[in-house]
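J.: Build the 3D model from these lines:
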Amino acid sequence: MEKSFSESYKAAGVDITAGYQAVELMKAHVGRTMIPGVLGGLGGFGGLFELDVQDMPHPVLVSGTDGVGTKLKLAFLLDKHDTVGIDCVAMCVNDVLACGARPLVFLDYIACGKNVPECVAAIVSGVAEGCVQAGCALVGGETAEMPGFYPEDEYDLAGFTVGAVDKSKILDNSKMAAGDVILALPSSGVHSNGFSLVRKVFDLEGKDLHRNVPELSGELGPALLTPTKIYVKPVLKLMESVAVHGVSHITGGGFYENIPRCLPDGLSAKIRRKAVRVSPLFDLIAREGDIPERDMFNTFNMGVGMALVVPAADADKAVDLLKAEGQEAYPMGEIVPGEKGVALV
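T.: Below you'll find the model as predicted:
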């Protein structure tokens, strides 16, 4: 069969052979993510997955999609592309986890001005690492070379995941009650939200990118690029032993927007401000940007990437179980009667 190649298309800025090279380079990374249920390999028109529902009398599929946002600008500046894929996976799988679902498959979408196979492979290596951390399979994706739409040295990255949960185990906050404890699961940094404000505060295209910050134990740029924490495995393990009444993935909108999303009407979240272990990075952002505390908690995760609501009687047990799975957790508040919302006290 004649190999696919178009000199005319290449002259217009799209080199389809670069796409084939990128696929070859990423195959080993994709192979790391294979789990039982995956059918076929790369190159088909769709990713196939055989769903095992033996332990799910009433299986429900849960889907989530997201991107990395303007954090990608930092990857461009540092010319480091092998971690933003972790962010992409994390933003999706942490969301479906908030419903009680186990992520099963993931697909990515990379749109770029020029397909540089080594760069695309580096991006996919991060996606694969995120999938390994989440226990899901990278079953497909798309790389679109779009000259004239994106600059040659820039790209966008988005992803999509599908998970499953038995209908009886969906986290629907129906069992949440006043007196439940709110546990904080520490973040790894800014994660993938608020970077438009971060870039406004710091001169990342100038002197601040490689500025050494003692409280961060290194340079500012790499600290900001730290990938988003993936909470899937330890939290799913916890759910086997503890009745989790609610999960909030703390993303854009911070505490004030995300925590109420897991609350039923008639209940409110009381967060003890002194209990929140705010990361030094957020103190730096607030100080140098002269940002009020209310705005900080309404924009960033402030060092808390996920919040779990558990019965008070199980709070200590939950902390111990999470610790045994390598995930730190601590109580930062409780559920109280009142209008749905968050009170920082």
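J.: CA only for contacts and neighbour counts going forward, please
T.: Will do.
J.: Now do the contacts for residue 101.
T.: Contact partners of residue 101, counting by C-alpha atoms under 8 Å, 6 or more residues apart in numbering, are 62, 163, 164, 165, 170.
J.: So the second one versus residue 52, what's the distance?
T.: Residue 163 sits 12 Å away from residue 52, going by C-alpha to C-alpha, to the nearest Å.
J.: So those two - more neighbours on which side?
T.: More crowded of residue 163 and residue 52, by other C-alpha atoms under 10 Å: residue 163, with 22 against 11.
J.: In which helix or strand does that one reside?
T.: strand 155-166 (DSSP states H and E).
J.: likewise residue 296?
T.: helix 293-297.
J.: So which bits of that helix are buried?
T.: 296, 297 (16 or more other C-alpha atoms under 10 Å).
J.: Give me the residues contacting that helix.
T.: Contacts of helix 293-297 from elsewhere in the structure, counted by C-alpha under 8 Å, 6+ apart, are 253, 254, 255, 256, 282, 286, 302.
J.: What about the residues you listed, which are in helices?
T.: 254, 255, 256, 282, 286 (DSSP state H).
J.: Before we compare anything, build this one as well:
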Amino acid sequence: MASAPANPYTEAGVDTAAGDLAVELMKSAVRRTHGADVLGGVGGFAGLFDATAFKSFERPLLATSTDGVGTKVAIAQAVDKHDTIGLDLVGMVVDDIVVVGAKPLFMTDYIACGRVFPERIADIVRGIAAGCAETGTALVGGETAEHPGLLGIDDYDVAGAATGVVEASRVLGADRVRVGDVVLALASSGLHSNGFSLVRRIVERAGIRYGDHAADFGATWGEVLLEPTRLYTSPLLRLIAQLGDDVHALSHVTGGGIAANLARVLPRGSWVEVDRSTWSPPPVFRVLAELGGHPLESTEGTWNLGIGFVAAVSAEKADAAITALAHDGIAAWQVGVVRDGARPEGAFEQGAKGVDGGAVRLVSDYSEAGAN
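T.: Presented below is the predicted three-dimensional model:
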């Protein structure tokens, strides 16, 4: 009996069976993010989400965001640890949704790789599912694409998109911000997922391997640098529910740093001086900056330096906001106040990402002991 002919697609480097196995390995983790609003389960051509709840809205607005993890994936690949990258992806995508006050509904992911290694893909997706579960987001679909010849065998990249909903009258943003509002900083868990091209360059030039022990941290460099992005969505939604109209604006500190991202959510003509003396950047930033021969101030447009989110709240509720966030395990502290009129002399960041917003600059010296 003649043997079955070889599959030319497999010979070209695409293993569909490996892709099917990866789906089987991730199914249970994905299903755990599904509530009654998700229809159809795993494996359909499109994810289905029941929007009946929108009937209770007067004017529901859909909020959407898309992003990736960036070159942080290169470190995960170098140390063969892939179970936290998915958390980073959720942080980069879903935490942008809450900036406008929206509750995330569902997310999809896309993984491109040189070769499908089922366990590796499943690890990535399990991380995404864990992040989705933590933020109350349904993971309703995704795609794993094998690109032999375009990507190396061990190479991959991840991206995702999410959708949320917010009542039109409850949208947060610059139009709600008032002079005298207190600007609160919310502590980051570390580098999060921005500025890793600089991180990798510093590490390479210092002759450090990711498996090397980092004496300052009691762990390997790979473990330190892969610390997952903190997820802020659920604590911030609870803060909004608790304080209502006293939460005026939120900003996710990602690419561009603290000043540029805060400026995006301030009204034109307003300004804020962020006081560096109110916190001490965590050791990972200090050690990397020293290794690279960079003053911390020169990295402010690249790294979050210990602040992952910023909130503008009414002065009367600033202490209540700090207390509420502390109950959710997030340290928060005042870094500035919204002003208007003539600005002090000196350079300010004026808007960013195409947004003509307010102006921000960082002042004073960083604390050594930290006030947060």
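J.: picking that back up, give me the buried subset of the contacts of residue 101 of structure 1.
T.: Among these, those classed as buried by 16+ other C-alpha under 10 Å are 62, 163, 164, 165, 170.
J.: Take these and lay them out in TSV including distance to residue 183 of structure 1.
T.: As requested, those are arranged in TSV below (distance: C-alpha to C-alpha, whole Å):
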residue	distance to residue 183 of structure 1
62	24
163	24
164	24
165	23
170	19
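J.: what about the strands in structure 1?
T.: 38-39, 48-49, 59-67, 102-112, 137-145, 155-166, 181-186, 212-213, 218-219, 246-249, 267-271, 304-310, 330-337, 342-344 (DSSP state E).
J.: with structure 2 superposed, average distance for the strand holding residue 163 of structure 1?
T.: Here the mean offset of strand 155-166 of structure 1 against structure 2 after fitting is 0.4 Å, by mean C-alpha distance after the TM-score superposition for structure 1.
J.: Kindly report the same for stretch 17-24 of structure 1.
T.: Counting by mean C-alpha distance after the TM-score superposition for structure 1, stretch 17-24 of structure 1 comes out at 0.9 Å.
J.: that older thread, which of the strands of structure 1 sits closest to residue 87 of structure 1?
T.: When the strands of structure 1 are compared by C-alpha to C-alpha, strand 59-67 sits nearest residue 87 of structure 1, at 8.1 Å.
J.: coming back round to it: which of the contacts of helix 293-297 of structure 1 has the most neighbours?
T.: residue 255 (30 neighbours).
J.: show me what contacts residue 69 of structure 2?
T.: Residues in contact with residue 69 of structure 2 (C-alpha under 8 Å, 6+ apart) are 85, 88, 89, 92, 157, 158, 159, 193, 194.
J.: need the residues you listed in a markdown table with distance to residue 136 of structure 2, can you?
T.: Output for those, formatted as a markdown table (distance: C-alpha to C-alpha, whole Å):
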| residue | distance to residue 136 of structure 2 |
| --- | --- |
| 85 | 18 |
| 88 | 16 |
| 89 | 15 |
| 92 | 15 |
| 157 | 24 |
| 158 | 21 |
| 159 | 19 |
| 193 | 21 |
| 194 | 24 |
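J.: now those residues in CSV, with neighbour count and distance to residue 216 of structure 2?
T.: Formatted as CSV, these follow (neighbours: other C-alpha atoms under 10 Å; distance: C-alpha to C-alpha, whole Å):
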residue, neighbour count, distance to residue 216 of structure 2
85, 28, 23
88, 26, 24
89, 30, 27
92, 29, 27
157, 17, 30
158, 20, 30
159, 21, 32
193, 27, 21
194, 22, 22
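J.: For stretch 317-334 of structure 1, grab the matching residue range in structure 2.
T.: Residues 320-337 of structure 2 are where stretch 317-334 of structure 1 lands when matched by TM-score structural alignment.
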